[in-house]
Structures are given as structure tokens and as C-alpha cells.
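1. Kindly generate the corresponding structure for this input.
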Amino acid sequence: MSSFFKNKGKVRKELRSLLYKEGTRNSSYI
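-> This next block holds a predicted model:
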């Protein structure tokens, strides 16, 4: 059960970094 939450946190962190990269790339277009 704890490993499930650990993986969920890892995925969330990766998603956040991905969104951050997308955001910075989009802001450069403006």
C-alpha cells in the first residue's frame, strides 16, 4: 500500500515537471 502512494507521488512529480516544461516553452512563444 505504501509503495502505491510512493509511486503516485513520483508520477505526480514527473507530471508537474512536465507541465512546468510545457509552460515555460509556451511562455517563450508569447
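2. from here on, contacts and neighbour counts on C-alpha atoms
-> Fine.
3. mind checking how far whichever strand or helix holds residue 7 is from the chain centre?
-> Taking DSSP states H and E as the criterion, residue 7 maps to helix 2-29. Helix 2-29 sits 0 Å away from the centroid of its parent chain (Cα atoms, centre = their mean, to the nearest Å).
4. buried set for it?
-> Neighbour-count burial for helix 2-29, counted by 16 or more other Cα atoms under 10 Å, picks out no residue.
5. now the other sequence, so there's something to compare against:
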Amino acid sequence: MNRQQQGKSSLFLYYCRLIVYWLRKRNSPV
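-> Model prediction:
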């Protein structure tokens, strides 16, 4: 596995978590 490819993968997972967290925060009633 290429190191640069792995870096992109980890960054992609990071953004996925960020989006999920943002959606949960937005959907939750304030």
C-alpha cells in the first residue's frame, strides 16, 4: 500500500467523521 494513498484515506475518514458530527449537531434540537 502506498504511503501517500494511505494519507489520503485517513484524511477522507477524518472528513467523514467531521461531516457526521456536523450533521448530528445540526439535527439535534437546541
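6. Could you check how far residue 6 of structure 2 is from residue 27 of structure 2?
-> Distance of residue 6 of structure 2 to residue 27 of structure 2, computed by Cα to Cα, to the nearest Å: 31 Å.
7. Please apply the same query to residue 5 of structure 2.
-> Taken as Cα to Cα, the span from residue 5 of structure 2 to residue 27 of structure 2 is 33 Å.
8. With residue 18 of structure 2 instead?
-> 14 Å.
9. now do residue 7 of structure 2
-> 30 Å.
10. got it, and residue 10 of structure 2?
-> 26 Å.
11. Likewise for residue 13 of structure 2?
-> Distance, residue 13 of structure 2 to residue 27 of structure 2, using Cα to Cα: 21 Å.
12. Quick check: stretch 15-23 of structure 1 compared with structure 2, mean distance?
-> Comparison of stretch 15-23 of structure 1 with structure 2 after fitting gives an average deviation of 0.3 Å (mean Cα distance after the TM-score superposition for structure 1).
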